[in-house]
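Undergrad: no sequence for this one, just the structure:
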């Protein structure tokens, strides 16, 4: 998967945003639906799959390991799986592009199969640490050969049968948890993951939905997730809800652009993912949930978001796991709020597609916003609802969320904001800019 050519874009302030949008399918659920469908025996159908570059990298990798994956003209994806334990040796390296989720979760799958896979990625992904999955998967018997610092390119030699383990997460990471659980699928015995701080639970929900013998219990050590190995997964029909991470950009944009009212349809509101909406409401955002319902075991609703005067808050650190990908756009909301917003407890931002703490500090400062950096977050002095100065050039650092967050900032800037490269947006939201044009009435 070659890296897309850089594409700079200048963002100008916008009049009110208005309309109804449907955001792409949830990225986390899309990845997992392809992986587990590929391990079931029979045909699974997936509706609403996110067709961004990250998810397509997962689809390509599962095809390379034996699954048959096709997209119909009606937009429904059909997957014929190989069964747990049935993954085949890939003929070449697995190109993960920019997708850390694909890399870490697939490393878990490979770890308990008698195959060897080499993972490669783009320049951004190749800087991201993989030691956090190498450590527990090595305890299960997999062998790793990685680049210095536990980075890509990385070769994984799986062991079958692997060794079941009990593993306490040293950091709050749904990817590490999921990698160990996926390795446990093809491991005899019971594999346990203990998470002192709850993280997004899509893997647990979907594994149970496919028929894995999985339990979740509370203990004084945290949530204990146990999976019985050598599972037989049953094919499923999956409807992927809208991605709350993608919805967050429109929720913030509608909140800060005067006169706006935007309806965001079919948003997944899993409580382990919906922290951004909690934080925005604490700041005074006007967000109404309409038609709450359950789709495929996930809570879903339409959101109506209207412009509101935001006030600064101290963001509760315990919200971090449920909104870790949404901090960049929350920082933009803080830049328009009244007062000084402090967001700490988000160390994980340092090791995402970019160092998102440093990247957003530099981006906002370039546009005239007063920012203080901590090792685990930022303090941002807001404009009290007035447009920010703008006029800066922002480095997206191959990070889709930096590019989209600063696009939202550009909608309320006195002078245009230039983003050096918006091509990475295609990894998660291919029609982001077309949707913006529609909401702004320019389409």
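TA: The structure has been received and is ready for your questions. Not measured: the values here are computed from a predicted model. Residues are numbered from 1 along each chain as shown.

Undergrad: From here on, just use CA atoms for contacts and neighbour counts.
TA: Will do.

Undergrad: Report the contact partners of the residue nearest to residue 96 when sequence neighbours are not counted.
TA: Nearest residue to residue 96 in three dimensions, chain neighbours excluded: residue 121, at 4.9 Å (Cα to Cα, 6 or more residues apart in numbering). The neighbours of residue 121, taking Cα atoms under 8 Å, 6 or more residues apart in numbering as the test, are 1, 95, 96, 97, 98, 99, 152, 153.

Undergrad: Same list (these) but as TSV, adding neighbour count and distance to residue 383.
TA: Supplementary listing: the contacts of residue 121 in TSV, determined by neighbours: other Cα atoms under 10 Å; distance: Cα to Cα, whole Å:
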residue	neighbour count	distance to residue 383
1	15	41
95	21	43
96	27	40
97	27	38
98	27	34
99	22	35
152	24	41
153	20	44
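
Undergrad: Please produce TSV containing those residues, extended by distance to residue 386.
TA: Conversion of the contacts of residue 121 to TSV gives the following (distance: Cα to Cα, whole Å):
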residue	distance to residue 386
1	42
95	44
96	41
97	39
98	36
99	36
152	44
153	46
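
Undergrad: List just the nearest of these to residue 290.
TA: For residue 290, the closest of the contacts of residue 121 turns out to be residue 99, at 32.4 Å, with distances computed as Cα to Cα.

Undergrad: Take this one as well and set it beside the first:
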């Protein structure tokens, strides 16, 4: 059952420090890698979002013992060779990461399994993953020749491939690399534009030998992962909503500690700096597998910018909130090369433009992005989240600067990545 939220934040200002929930991408992978490795893996800072809980549920159905206590997770795995064939369908919910990465993982087992997700997952393209996996010998069947869920996987022996990515996608890259763990030979993935590299980093954290150079990732199959401890930093994609809020809401200063600032993910920081935001980044740890920082943002005078090219993969999930940011900047902001937005939880180009226009924004869609003229005052309206957590949060942040109340349909979807989102808004308003 979906929910409708009415937001009226007259004369809002945001002050204080909040703790950003754990990184969604790293949380997913910590469970996956911990389940592949034999033994006990521990995770701290895990994101208790619905997507990541879907990953846990899938591996429990494969016979992996997983305990969750708050944001601490313990994985007791018999090892990939000793997984049980699932008796039930593996349900991945709204999680594209779970669905696509597990295709790669399951393809190299001896098990037969079936995966499906919610209505949104049923519309998301899967052949971008299943096709390269088939080149490795994977046996995958599904609607429209494996384009859509449900997907059936008959595990089999795989052979390594040398694959050039047609589009930047960490999910596709990761699925191939994870299949490569069980493949004969050396798996090579070549990227024209580097996508997020959490899989490469975590392979090394779990003891694998991986070579990464100039957009080329390669490693030999047959390597055994070693159980370890994973510390999950705060999610920069979630922090982005409060980075933008702090910049556009009058009289605001917001601090966030322990936020992941992996260079393949931190494009939002670069955009804010290019737009003249009053932002400070204090690096906390750049020696571990994932660098972290304390981010402090203050109300800012913003100028327009152009966002294109190789920065797009480093901020693809942040474009909805960047579009809102641009409505408050002086001049015309152009976002291009972002066709990938059309195959996210919804068509995010259409969704962002439609909803921001309802608020009075001067914004138009293009084939590969959008054009935003600013600054404009925003007013109230009834908005639709489209069941997309990032559209829902963008709408809620817009309410902080709207001249009248905003009503948002289906805000339950926000729990996919940020279950405590409204609690953190309330905390900053009351500080």
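TA: Cool, got the structure. Just so you know, these numbers come straight off a predicted model, no measurement behind them.

Undergrad: one step back: residue 101 of the second structure versus the counterpart of the residue nearest to residue 96 of the first structure in the second structure, what's the distance?
TA: For residue 121 of the first structure, the aligned position in the second structure is occupied by residue 117, per TM-score structural alignment. Between residue 117 of the second structure and residue 101 of the second structure the distance is 14 Å, computed by Cα to Cα, to the nearest Å.

Undergrad: And the helices in the first structure?
TA: Listed in chain order, the helices found in the first structure under DSSP state H are 27-39, 53-64, 100-111, 131-139, 174-185, 202-209, 244-256, 275-282, 327-336, 356-366, 400-410, 432-439.

Undergrad: The last one vs the second structure, average distance?
TA: Spelled out, it's helix 432-439 of the first structure. Taking mean Cα distance after the TM-score superposition for the first structure, the mean distance separating helix 432-439 of the first structure from the aligned residues in the second structure is 0.6 Å.

Undergrad: Also the first one?
TA: After superposition onto the second structure, the average distance of helix 27-39 of the first structure to its aligned residues comes to 0.5 Å, using mean Cα distance after the TM-score superposition for the first structure.

Undergrad: what range in the second structure matches that helix?
TA: Taking TM-score structural alignment, helix 27-39 of the first structure hits residues 24-36 over in the second structure.

Undergrad: Repeat that for the third one.
TA: Counting by TM-score structural alignment, helix 100-111 of the first structure pairs with residues 96-107 of the second structure.

Undergrad: Then the last one?
TA: Residues 421-428 of the second structure are where helix 432-439 of the first structure aligns, with TM-score structural alignment as the criterion.

Undergrad: what does residue 406 of the second structure align to in the first structure?
TA: Matched to the first structure by TM-score structural alignment, residue 406 of the second structure sits across from residue 417.

Undergrad: can I assume its match is in contact with residue 8?
TA: No. In this structure, residue 417 of the first structure sits apart from residue 8 without contact. The criterion is Cα atoms under 8 Å, and the distance is 10.6 Å.

Undergrad: Looking at those two, which is more packed in?
TA: It is residue 417, of residue 417 of the first structure and residue 8, that has more neighbours when counted by other Cα atoms under 10 Å, with 27 against 16.

Undergrad: Next, find the distance separating that one from residue 142 of the first structure.
TA: Applying Cα to Cα, one obtains 47 Å for the distance of residue 417 of the first structure from residue 142 of the first structure.

Undergrad: Strands of the stretch 151-300 of the first structure, residue ranges please.
TA: Along the stretch 151-300 of the first structure, the stretches classed as strands by DSSP state E, counting those that start in this stretch are 151-157, 166-168, 190-195, 214-219, 222-228, 237-239, 261-268, 286-295, 298-306.

Undergrad: ranking these by burial, who's on top?
TA: Of all the strands of the stretch 151-300 of the first structure, strand 261-268 carries the top mean neighbour count, a mean of 25, counting by mean count of other Cα atoms under 10 Å.

Undergrad: got a list of contacts for it?
TA: If you take Cα under 8 Å, 6+ apart as the criterion, strand 261-268 of the first structure is touched by 16-23, 26, 241-244, 247, 250-251, 254, 298-307, 439.

Undergrad: quick one on the thing from earlier: Throw the strands of the stretch 151-300 of the first structure into TSV and include distance to residue 405 of the first structure, thanks.
TA: Written out in TSV, the entries for these read as follows (distance: least, Cα to Cα, whole Å):
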stretch	distance to residue 405 of the first structure
strand 151-157	27
strand 166-168	33
strand 190-195	30
strand 214-219	35
strand 222-228	33
strand 237-239	27
strand 261-268	17
strand 286-295	19
strand 298-306	17
